[in-house]
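S.K.: Next one to model:
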Amino acid sequence: MQAEFITVTPQYRKHIALIALNRPKELNALNLQLMGELRDALVALDEDDEVRVIVLTGNERAFAAGADIKQMAGKGAIDMAKVDQFSTWDKIKRTKKPLIAAVSGFALGGGCELAMTCDMIVASETAQFGQPEIKIGVMPGAGGTQRLTRAIGKARAMELVLTGKFISAQEALNWGLVNRVVPVEMYLQSAMELAAEIAQMSPIATQMAKESVNHAYESSLSEGLYFERKNFYLLFASEDQKEGMNAFIEKRQPDFKGK
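M.R.: Below is the predicted model:
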């Protein structure tokens, strides 16, 4: 079924898929349909062997300016529980392949949370990040209080969440929220360059490495080390491991097949 609020290019570049949020009049506000379409696209791309890295973007004016408040304003607690919108976010979080957010303009509320759900963020100089939910009588609900705290620390996260203030791309870089800041005309290209660098690696190894890094946030050091070691050993069952090490010994570029 054709998506209405996103566009998907499975082979935007070799082994790189591009998903663009596409509700420009609403500054890409994240309604239930858009999030469902995004979830379904990520599931399909995760199963596509030709895709090794996924880039998620909006447009120059907005990555996503937040959730669609009109869909929530009149609902009660039971209504929200029945909608269970966060099950969609949970599925997005489980994307196995590296996911890069290319952010320009507003990344606020749910938009900031969606960017943080990605593995890396490339921001344009015009990007603004924030969790302004407090200004409308609620709080972040899709990971904002948790991922922001882990990325920039308690004191800074507390200030952003309790005041609803925005931070610039440069502040986000200085605080460790984003990977790099580039001119607005370069933000998608820069994200693609990062994706291309990763896409050259073994797709099996990148997925296991991603899984291991993410595990560091949810385990003790000893548990994380055990998890890392298990994935390290498992990679020695892959053809890519043999190819990579032989290529190193033979002083040539490896040809990874994802097997």
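S.K.: Please count neighbours and contacts with C-alpha atoms only from this point.
M.R.: OK.
S.K.: which helices and strands does whichever strand or helix holds L188 pack with?
M.R.: Assigned by DSSP states H and E, L188 belongs to helix 187-199. Packing partners of helix 187-199 (3 or more CA pairs under 8 Å, 6 or more residues apart in numbering; DSSP states H and E): strand 16-21, strand 53-57, strand 99-103, strand 120-124.
S.K.: Could I get those in a markdown table, plus columns for distance to L177?
M.R.: Listed next are these as a markdown table, based on distance: least, CA to CA, whole Å:
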| stretch | distance to L177 |
| --- | --- |
| strand 16-21 | 21 |
| strand 53-57 | 16 |
| strand 99-103 | 12 |
| strand 120-124 | 8 |
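S.K.: Let's have those strands in CSV, adding mean neighbour count and distance to F86.
M.R.: CSV is the format used below for those (neighbours: other CA atoms under 10 Å; distance: least, CA to CA, whole Å):
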stretch, mean neighbour count, distance to F86
strand 16-21, 22, 18
strand 53-57, 26, 19
strand 99-103, 28, 19
strand 120-124, 27, 21
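S.K.: Quick check: buried residues in the helix holding L188?
M.R.: Across helix 187-199, burial judged by 16 or more other CA atoms under 10 Å covers 187-188, 190-192, 194-196, 198-199.
S.K.: so how far is the first residue of stretch 39-59 from its last?
M.R.: The first and final residues of stretch 39-59 sit 19 Å from each other (CA to CA, to the nearest Å).
S.K.: who touches that stretch?
M.R.: 8, 10-11, 14-22, 24, 28, 63-64, 88-89, 91-92, 95-105, 188, 191-192, 195-196, 198-199, 203, 258 (CA atoms under 8 Å, 6 or more residues apart in numbering).
S.K.: now do stretch 157-173
M.R.: By CA under 8 Å, 6+ apart, stretch 157-173 touches 108, 123-135, 139-140, 145, 148-149, 178-181.
S.K.: To compare with the earlier structure, here is another sequence to fold:
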Amino acid sequence: MPDARGIEKQAVRVEEQYDRVIATLDRPEVRNAIDQAMVDELHALCEMLEQSPRILILTGAGGVFASGADIAQLRDRTAADARKSINATVFDRVRRLPMPVIAAVDGYALGGGAELAYAADIRIGSDRVRFGNPETGLGIIAAAGATWRLPEIVGHARASELLLTGRVIDAAEAQRWGLISSVHGADDLLPAAHALADRIAANGARATELTKHMLLTPPDEHLGIVGDVQAELFDSAEKHERMTAFLERKKNR
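M.R.: Predicted coordinates for the structure are as follows:
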């Protein structure tokens, strides 16, 4: 949507660095509600990261991650729209990006906003974070990932409680449940996300990609492919260089 100067405003503000991309959901006037424009821009972001793999940090503007799907648009969607799985499709694309995705969640992450956060590999939160899936209160289901990703993250019983009651949990409970791995002051949240990205970026890029690939592979398929995955790395120049450097450091201690 154009701003007061007639300039088209992006729903997702993207900052590129050589080893990472920071994507900020930027519709603060509607608490970063996820509309079709944001979905389209997330697809464009995924296309860029599929072609040029880098770590992705996802966050939100204005002290909110995302308050959910844009209800004004959602109310008018039909059964045909539901069958397109509009949000689920883009969130799955985020989930399957080659390199890790870190969600730095501040304030509300509700409905579709929570489901976008669930698609990340690592979630950290501010001390004012609030997670919830109130979809049943609106007469629909959480259909963009919560019913299958949330049980993997927090367990079936806790996921059932959240999805069936629609209640909202705070940062302390989210951390106890393992929904977020750490809690930070709002001003420290993005630096903490960058610190995680720094640690990931210091490792072998291809080894990181393949580790994520294995984490997304069903357990009963691991034995059939893990040898070939490791074989690629065993024959790589980077493995030899990194292990040689490790042995040199150990020798010089």
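S.K.: Could you count how many residues lie near the aligned residue in the second structure for V184 of the first structure?
M.R.: Aligned by TM-score structural alignment, V184 of the first structure pairs with A186 of the second structure. A186 of the second structure has 18 neighbouring residues, counting by other CA atoms under 10 Å.
S.K.: what sits against the nearest residue to A186 of the second structure once chain neighbours are set aside?
M.R.: Nearest non-adjacent residue to A186 of the second structure, counting by CA to CA, 6 or more residues apart in numbering: S126, 5.1 Å away. Neighbour list for S126 of the second structure: 104-107, 171, 183-186, 189 [criterion: CA under 8 Å, 6+ apart].
S.K.: try it again with 10 Å
M.R.: S126 of the second structure makes contacts with 63, 104-107, 170-172, 180, 182-190, as judged by CA atoms under 10 Å, 6 or more residues apart in numbering.
S.K.: all helices for the second structure, in order.
M.R.: Ranges of helices in the second structure, per DSSP state H, are 36-51, 71-74, 79-83, 86-95, 112-118, 146-154, 156-165, 171-177, 186-201, 205-215, 222-234, 237-251.
S.K.: Which residue numbers in the first structure does the fifth one align to?
M.R.: Helix 112-118 of the second structure falls opposite residues 110-116 of the first structure when the two are matched by TM-score structural alignment.
S.K.: how big's the offset between that stretch and the second structure?
M.R.: Mean deviation of stretch 110-116 of the first structure from its aligned counterpart in the second structure after superposition (mean CA distance after the TM-score superposition for the first structure): 0.7 Å.
S.K.: do you know how far the most centrally placed residue in the second structure is from G68 of the second structure?
M.R.: With distances taken as CA atoms, centre = their mean, A120 lies nearest the centre of the second structure, 2.5 Å away. For A120 of the second structure, the distance to G68 of the second structure (CA to CA) stands at 16 Å.
S.K.: Kindly report the same for L210 of the second structure.
M.R.: Distance from L210 of the second structure to G68 of the second structure, by CA to CA: 32 Å.
S.K.: So for those two, which sits in the more crowded spot?
M.R.: Legend: neighbour count by other CA under 10 Å for L210 of the second structure and G68, higher for G68 (25 against 18).
S.K.: who's in contact with that one?
M.R.: Neighbour list for G68 of the second structure: 30-35, 108-116, 132-135 [criterion: CA under 10 Å, 6+ apart].
S.K.: about what we covered before: who's in contact with the residue nearest to the centre of the second structure?
M.R.: Counting by CA under 10 Å, 6+ apart, A120 of the second structure has contacts 56-58, 91-92, 94-97, 100-104.
S.K.: now do E185 of the first structure
M.R.: E185 of the first structure neighbours (CA under 10 Å, 6+ apart): 60, 104, 124-125.
S.K.: for R77 of the second structure, what are its contacts?
M.R.: I71.
S.K.: what does F232 of the first structure give?
M.R.: 205, 208-209, 212, 226.
S.K.: Number of residues surrounding the counterpart of L215 of the second structure in the first structure?
M.R.: Mapped onto the first structure by TM-score structural alignment, L215 of the second structure lines up with V213. Using other CA under 10 Å, V213 of the first structure has 14 neighbouring residues.
S.K.: Report the separation between V213 of the first structure and I167 of the first structure.
M.R.: V213 of the first structure is 26 Å from I167 of the first structure, by CA to CA.
S.K.: again with K91 of the first structure
M.R.: 28 Å.
S.K.: Which positions within stretch 11-31 of the second structure qualify as buried?
M.R.: In stretch 11-31 of the second structure, the ones that count as buried by 16+ other CA under 10 Å are 11-14, 19-28, 31.
S.K.: From start to finish, how long is stretch 206-222 of the first structure in a straight line?
M.R.: Span of stretch 206-222 of the first structure from end to end, CA to CA: 22 Å.
S.K.: Excluding its own residues, what touches that stretch? List them.
M.R.: So stretch 206-222 of the first structure is contacted by 52-53, 94-99, 119, 147, 150, 198-200, 203, 205, 223-232, 234-235 (CA under 10 Å, 6+ apart).
S.K.: Drop anything exposed from those residues.
M.R.: Buried among those (16+ other CA under 10 Å): 52-53, 95-99, 119, 147, 198-200, 203, 205, 224, 227-228, 231, 235.
S.K.: For stretch 67-77 of the first structure, buried residues please.
M.R.: 67-68.
S.K.: which part of the second structure lines up with it?
M.R.: With TM-score structural alignment as the criterion, stretch 67-77 of the first structure aligns to 69-79.
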